[in-house]
Every structure is written in C-alpha cells, then in structure tokens.
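Undergrad: This is a predicted model, with the sequence first.
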Amino acid sequence: MNELKVRTRDGKDVGIKIGADTKIASVMLTDLSAIKPDSYIGTAAAPQADGTLKALEVHIFPPSMRGVGEGSGPWDMQPNSTMTNGSVGSILGADGRTLTVKYESGEKKVFIPADVPIVSIEPADRSVLKIGAKVLLLAAKAGDESLSAFAVNVGANGIAPPM
C-alpha cells in the first residue's frame, strides 16, 4: 500500500501517499490517571481570559516520541485553538485536572475538563490501516499538489483521534 484514500472533514475524497518513512501510530482511549509528572503530552486547547488554556483533548506520547512537535502554536480544531506539546511539569489542584506543560521556550497552564477525551499514542505498523478507520494525517503538499503523509494516527477500536 503506497496510498491511502481518505475522506476529509469537509467530505472530499483525497489520495495521500505513504512511504517507508511515514510514522504510523495507534490512538487508544485512556484516562487522567495515565498522566504523570514528566509525561510527554500534547493538547489541543482554547485560550482562556486569564491566559491559561482549556484542553479540548489530551494525547499522551510514548517515551520514544518525546520531543515530537514540542512547543505551542496555532491548531485548526476550532477557531483560535492551539496545540501545545511538552512535558508535564506539575499537576495542580485536588482533582488533578490542571497541569503545567513545559517546552523549550516556555510553559502553559492547562485545565482538563472531565468530558475531554484523553488518549495514548503508541507506535504501530501498517496493519492498523483498515477501511473505515478514523485517522489524523500530517502531510506535506508537493509542487504537483499531491500530498504525502509523514505521520498517520489511527483510532483504535473505532475511535476517532480527537486531535
């Protein structure tokens, strides 16, 4: 298999090239207890008036993916949302739902509401690429307008990767 056929959020069918170097990962539901100090996480989040972030989703990377996408910047999950990837510095509050996420150029305080999906990401092989699987692709566009994936996150057990 050298190409995936995917349906985009807006309903278009698109072919995406995948190569031998495309990173493939499985995304599985987990819970807040899986987040520990120094866990490497990512969170799509919405800015709050006080400068903190409210998580829209949280994903926990395996140790082998520490450093992937480190930092904080715009994300397309909803208007004004961001993606912040970094190490959990501290877990605050009696309920453990507020974290500091540290990255090379700074840190963010993130609140995780109880209804926000928390997932773990694990390296996988092409066997997880099945018809009907929900995916999140990170791809680059070539000069000929074709798309090549450098990463494919595949939802396990029918889940959609929440990022």
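TA: Done, it's in.
Undergrad: For the rest of this, base every contact and every neighbour count on C-alpha atoms.
TA: Fine.
Undergrad: With residue 14 as the reference, measure out to the residue located most distally from the centre of the chain.
TA: Going by CA atoms, centre = their mean, the residue of the chain most distant from its centre is residue 144, 27.8 Å out. Per CA to CA, to the nearest Å, residue 144 is found 14 Å from residue 14.
Undergrad: surely residue 73 meets residue 82?
TA: Yes: shown here, residue 73 and residue 82 form a contact pair, counting by CA atoms under 8 Å, at 5.3 Å.
Undergrad: out of these two, which sits in the more crowded spot?
TA: residue 82 (21 against 12; other CA atoms under 10 Å).
Undergrad: and that one, what does it touch?
TA: Contact partners of residue 82, counting by CA atoms under 8 Å, 6 or more residues apart in numbering, are 43-47, 72-76.
Undergrad: this is the comparison structure:
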Amino acid sequence: MRKALAFVIAGALALASVAAAAQAPTRIRGTVTGLDGNVLSLKSRDGKDLKVKLADNVTVSAAKSVALADIKPGDFVGPASRPGPDGKLVAISLQVFPAALRGVVPEGHTPWDLEPGSMMTNAIVATVAQAPNGRELKLEYKGGTQTVVVPAGVPVFTTVPGDRSLLVPGATIFTIARPGPDGALSSARISVSKDGVRPAN
C-alpha cells in the first residue's frame, strides 16, 4: 500500500513539474505586425508569427536613450553581456532602471538569452572608470560583484511611461509572457521602441 501511494505521489509530482515547466514565463522580442483590441500580433526575432493577449490594464513602457557618460555610482542597471578575452564581461546592451524599480526588479547575475552564453547582471553601480573604448563598471548585488566593460556605441537605455498608441506595426517590443493552459500567451507588461530607441534586452 505504501509503495503504491509513493508511486502515485511521485507521479503527481512529476506531472506537476511538467505542468509548471509548461507554464513558465517566456521572454519575447519581436516586431509588431498589428494590434486588434487586446491581441498583439508580432513577428518574433526568430521569424515566428505570435499573438500575445495584453491585460486590460497592461503597463506599456517606452525605451529612451541614455548617454553612457551619464552612468554614475548608485544607478541601478541591468547589462546584458558576453565574456571578454580578459575574463571581464563585455556589455551587449545596458538598461538603466528607474529608481522606483530598485527592490522590485530582482538583483543578481544569471544566464540570459539575448545570445548564446550571455548573462544578465541586475546590480548597483559601485564605481565607474574610463576604459580604452568606453566605461568599466564595477557592479554590486546581494551575494556578489561583477566588472562589466561597456564599449562606446553599445545601446544604453531606460524606460519611461508609454501607452498603447506606441504599439504600431514596425515597432520593436520586449515582453515576458506567460502561457495559459491552452498555450495562449498573455502579458501585463511590455516595453516598446520610441523615436528609434529599442528595448534591446
């Protein structure tokens, strides 16, 4: 009886694990092809046609360019990076989070999917130093530190409040969508390009 019960429990846990994986949020980057009510149509960066149902009260954020020279100690940032030849990380893009998101956006150093082998480091800028072709940032987060070189020309951006009027064909977006039981994607937050500045992460 105990063996049978253990088998049932193990099976239930396995199914729950599969279901949880199926419902895991997915990062979506792409180009808007249309908006019909709350349904956003887009072409993902890997060429797939997708539809994402937006929440009635969806939060739309617009990307805004930031000068690399304006990055200073105390800023809360999120560079996507790749390993450099000298062991330091080299930024592919750099997001400067609004101060209000400190304590809301989790800090840390984790794998990212912008490109193979890339990492995301959400952290506080401790120091800023000149680099041969850009800036070198020492970043601190709970449990660790990282040094990231940000070359000149790398996209540096923040987000400001936007609205649905920005979700026009041709606009680029970034969102974290959650699949429903039927596989349909939905999202309550989305970042969108504005004035040629794209949400690069």
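TA: Received the coordinates, thanks. It should be emphasised that the depicted structure is a prediction, and the values quoted were computed from it without experimental measurement.
Undergrad: So after superposing, what's the score?
TA: Both chains were compared after superposition, and using TM-score structural alignment, normalised by the length of the first structure their TM-score is 0.89; 163 aligned residues with a CA RMSD of 1.9 Å.
Undergrad: Tell me which residue of the second structure lines up with the residue farthest from the centre of the first structure.
TA: Pairing criterion TM-score structural alignment: the partner of residue 144 of the first structure within the second structure is identified as residue 182.
Undergrad: for residue 87 of the first structure, same thing?
TA: In the superposition onto the second structure, residue 87 of the first structure corresponds to residue 124 when matched by TM-score structural alignment.
Undergrad: Pull the number of nearby residues for the residue lying closest to that match once chain neighbours are set aside.
TA: For residue 124 of the second structure, ignoring the flanking residues on the chain, the nearest one in space by CA to CA, 6 or more residues apart in numbering is residue 76 at 4.6 Å. In terms of burial, residue 76 of the second structure registers 26 neighbours under the definition other CA under 10 Å.
Undergrad: Give the buried residues for stretch 174-193 of the second structure.
TA: In terms of neighbour count (16 or more other CA atoms under 10 Å), stretch 174-193 of the second structure has its buried residues at 174-179, 185-193.
Undergrad: Also stretch 85-99 of the second structure?
TA: Within stretch 85-99 of the second structure, the residues that qualify as buried are 89-97, counting by 16+ other CA under 10 Å.
Undergrad: Buried ones among the contacts of residue 82 of the first structure?
TA: Using 16+ other CA under 10 Å as the burial test, the contacts of residue 82 of the first structure include 43-46, 72, 75 as buried.
Undergrad: Could I get these in CSV, plus columns for secondary structure and distance to residue 103 of the first structure?
TA: Supplementary listing: those in CSV, determined by DSSP: H, G, I helix; E, B strand; the rest coil; distance: CA to CA, whole Å:
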residue, secondary structure, distance to residue 103 of the first structure
43, strand, 13
44, strand, 15
45, strand, 16
46, strand, 18
72, strand, 8
75, coil, 17
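Undergrad: Next, count neighbours for residue 129 of the second structure.
TA: Taking other CA under 10 Å as the definition, residue 129 of the second structure ends up with a neighbour count of 11.
Undergrad: That one in helix, strand or coil?
TA: Classification of residue 129 of the second structure using DSSP: H, G, I helix; E, B strand; the rest coil returns strand.
Undergrad: before we move on, what about residue 72 of the second structure?
TA: State at residue 72 of the second structure, reduced to three classes by three-state DSSP: coil.
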